[in-house]
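[1] structural data only, the sequence is not supplied:
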């Protein structure tokens, strides 16, 4: 029998966005690992265990989100639903939407078609579409510039490679604010010193897929985390 770890008494419950008899979705906070990983030995708190303890039953993640990425994370509650949901992700029939704050002014719309190499050395096709929701210019000097420019972008990854969105925006020279190691260290230092920002500004805001039992279209949306909201206000975005 699998051992259930105890949640600390002061643990904040996860925000449940959707739940029925076969699946559950949460708004994953920044910094929370989905499950145990040999490359992250500095924590013993994981979304799988936290959610399992919270709802009192076994959960299995249907997809993944980076530790530093917040937003919609979907879990299955039985093996049949897990297989059905995972097949949708593998077959690219799930519509995933992210929001990010990036350095500079991005194009109104863009397509990033840039292959990525995974941790096993295999190069894979990687495609990301995006559109710019808003641009801002704030009176904060940076380098030789008297002001700083940023964009709020809506992102639609068509493939699901590791750190794909982060690597793609770094590739087009509009790195995501707070991203390490793919982002801009000088910008990250600026945000740490001026706004005490330690999180990455990438949020999985919406997911749309087919219900594994009924077949109906399900759309789940996750509100921004508090730090994302704070930076929207600090950078004078109007949203």
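    Thanks, I have it. Not measured: the values here are computed from a predicted model.
[2] only C-alpha atoms for contact and neighbour calcs from this point on.
    OK.
[3] now the strands for this structure?
    15-19, 23-28, 60-61, 70-76, 95-103, 109-113, 116-117, 123-124, 127-138, 148-157, 202-210, 217-221 (DSSP state E).
[4] and residue 3, which of those is closest to it?
    strand 60-61 (15.2 Å; Cα to Cα).
[5] remind me what that closest one packs against, helices and strands.
    When contacts are defined as 3 or more Cα pairs under 8 Å, 6 or more residues apart in numbering; DSSP states H and E, strand 60-61 packs onto strand 70-76.
[6] need the contact partners of the strand it packs on.
    Residues from elsewhere that reach strand 70-76 (Cα atoms under 8 Å, 6 or more residues apart in numbering): 22-31, 59-65, 82, 85, 202-207, 220-225.
[7] got another one to weigh against that:
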């Protein structure tokens, strides 16, 4: 495919939703299933969020952080190296606070809790480092599908705040708790994933709902991303509404 063909194909795609934009930075609502940038995980793909944004905005962009391909929601980027560096320092300093929504199997016993469980860096990076995630249970529900000795299958809606940035941290911490994330084909529970696919939900249920961070101009930005139709379909199975919630500061 020629560069002209690539440009024509990109023009046919719907524009990415910008949740905030100013002269120095933007927050985009990343769609689930779209890779952020080219990498070893791309497997020959040629459609990346970074390329789409450059074409859509007609300017250079600098990604401040990453989201997994299957994750949707708030993604922060800068338009110049100085701003990218300032935001990167805020991220490393724990000043960028993140809220995620997810659905897990089972009903966690506590309304709020913290997981402090070291994780390695992923394939080829065996050294374990500290990994901390805060969780809140927002709602519980059941589906009329037998699960083991039980006549129904139980699920919970969670809000999560990772306090560190390890490889697939939320997904792996939920596996550690045996409250596997729904739709996670790498660290989840295949039987429960199939139950949701039977209900018409075919995505991993992890959404970067909210970012709060210091703008280099001295103000503070607080940005939210609405869930997509597939995530909303999962919520509607249980009649769940996402309650408003504040971000927790790192301990």
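    Received, thanks. All values reported here derive from a predicted model rather than from experimental measurement.
[8] any idea what the TM-score is?
    The TM-score (TM-score structural alignment, normalised by the length of the first structure) is 0.94; 235 aligned residues with a Cα RMSD of 1.5 Å.
[9] returning to that earlier point: how about TSV for the strands of the first structure, with mean neighbour count and distance to residue 191 of the first structure added?
    Below are those laid out as TSV (neighbours: other Cα atoms under 10 Å; distance: least, Cα to Cα, whole Å):
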stretch	mean neighbour count	distance to residue 191 of the first structure
strand 15-19	16	27
strand 23-28	23	23
strand 60-61	21	32
strand 70-76	26	18
strand 95-103	22	11
strand 109-113	14	26
strand 116-117	16	28
strand 123-124	12	33
strand 127-138	18	13
strand 148-157	21	11
strand 202-210	21	15
strand 217-221	14	27
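[10] any chance of those strands in a markdown table, with distance to residue 168 of the first structure too?
    Output for the strands of the first structure, formatted as a markdown table (distance: least, Cα to Cα, whole Å):
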| stretch | distance to residue 168 of the first structure |
| --- | --- |
| strand 15-19 | 29 |
| strand 23-28 | 22 |
| strand 60-61 | 25 |
| strand 70-76 | 18 |
| strand 95-103 | 12 |
| strand 109-113 | 7 |
| strand 116-117 | 9 |
| strand 123-124 | 13 |
| strand 127-138 | 7 |
| strand 148-157 | 10 |
| strand 202-210 | 13 |
| strand 217-221 | 24 |
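[11] nearest to residue 171 of the first structure, out of these?
    That would be strand 109-113 among those, by Cα to Cα, at 8.7 Å.
[12] count the neighbours of residue 166 of the second structure for me.
    Residue 166 of the second structure has 19 neighbours, counted by other Cα atoms under 10 Å.
[13] kindly apply the preceding question to residue 225 of the second structure instead.
    Per other Cα under 10 Å, the neighbour tally for residue 225 of the second structure reads 21.
[14] which residue in the first structure aligns with it?
    Correspondence of residue 225 of the second structure to the first structure, assessed by TM-score structural alignment: residue 222.
[15] and what of residue 151 of the second structure?
    Residue 151 of the second structure maps onto residue 146 in the first structure, by TM-score structural alignment.
[16] likewise residue 119 of the second structure?
    Residue correspondence to the first structure (TM-score structural alignment): residue 119 of the second structure is matched to residue 116.
[17] next one: residue 25 of the second structure
    With TM-score structural alignment as the criterion, residue 25 of the second structure pairs with residue 23.
[18] ok, now how distant is its match from residue 69 of the first structure?
    Look at residue 23 of the first structure and residue 69 of the first structure: by Cα to Cα, to the nearest Å, they are 21 Å apart.
[19] now do residue 178 of the first structure
    Residue 178 of the first structure is 11 Å from residue 69 of the first structure, where distance means Cα to Cα.
[20] swap in residue 187 of the first structure?
    18 Å.
[21] those two - which one has more neighbours?
    Neighbour count, other Cα under 10 Å: between residue 187 of the first structure and residue 69, residue 69 has more, with 25 against 19.
[22] so who does the more buried one touch?
    28-31, 200-204.
[23] any shared contact partners between residue 178 and residue 69 of the first structure?
    200-201.
[24] name the residue closest to the centre of the first structure, please.
    Compute the mean C-alpha point of the first structure, and by Cα atoms, centre = their mean the closest residue is residue 69, 3.3 Å away.
[25] residue 235 of the first structure -> the second structure?
    In the second structure, residue 235 of the first structure lands on residue 238 (TM-score structural alignment).
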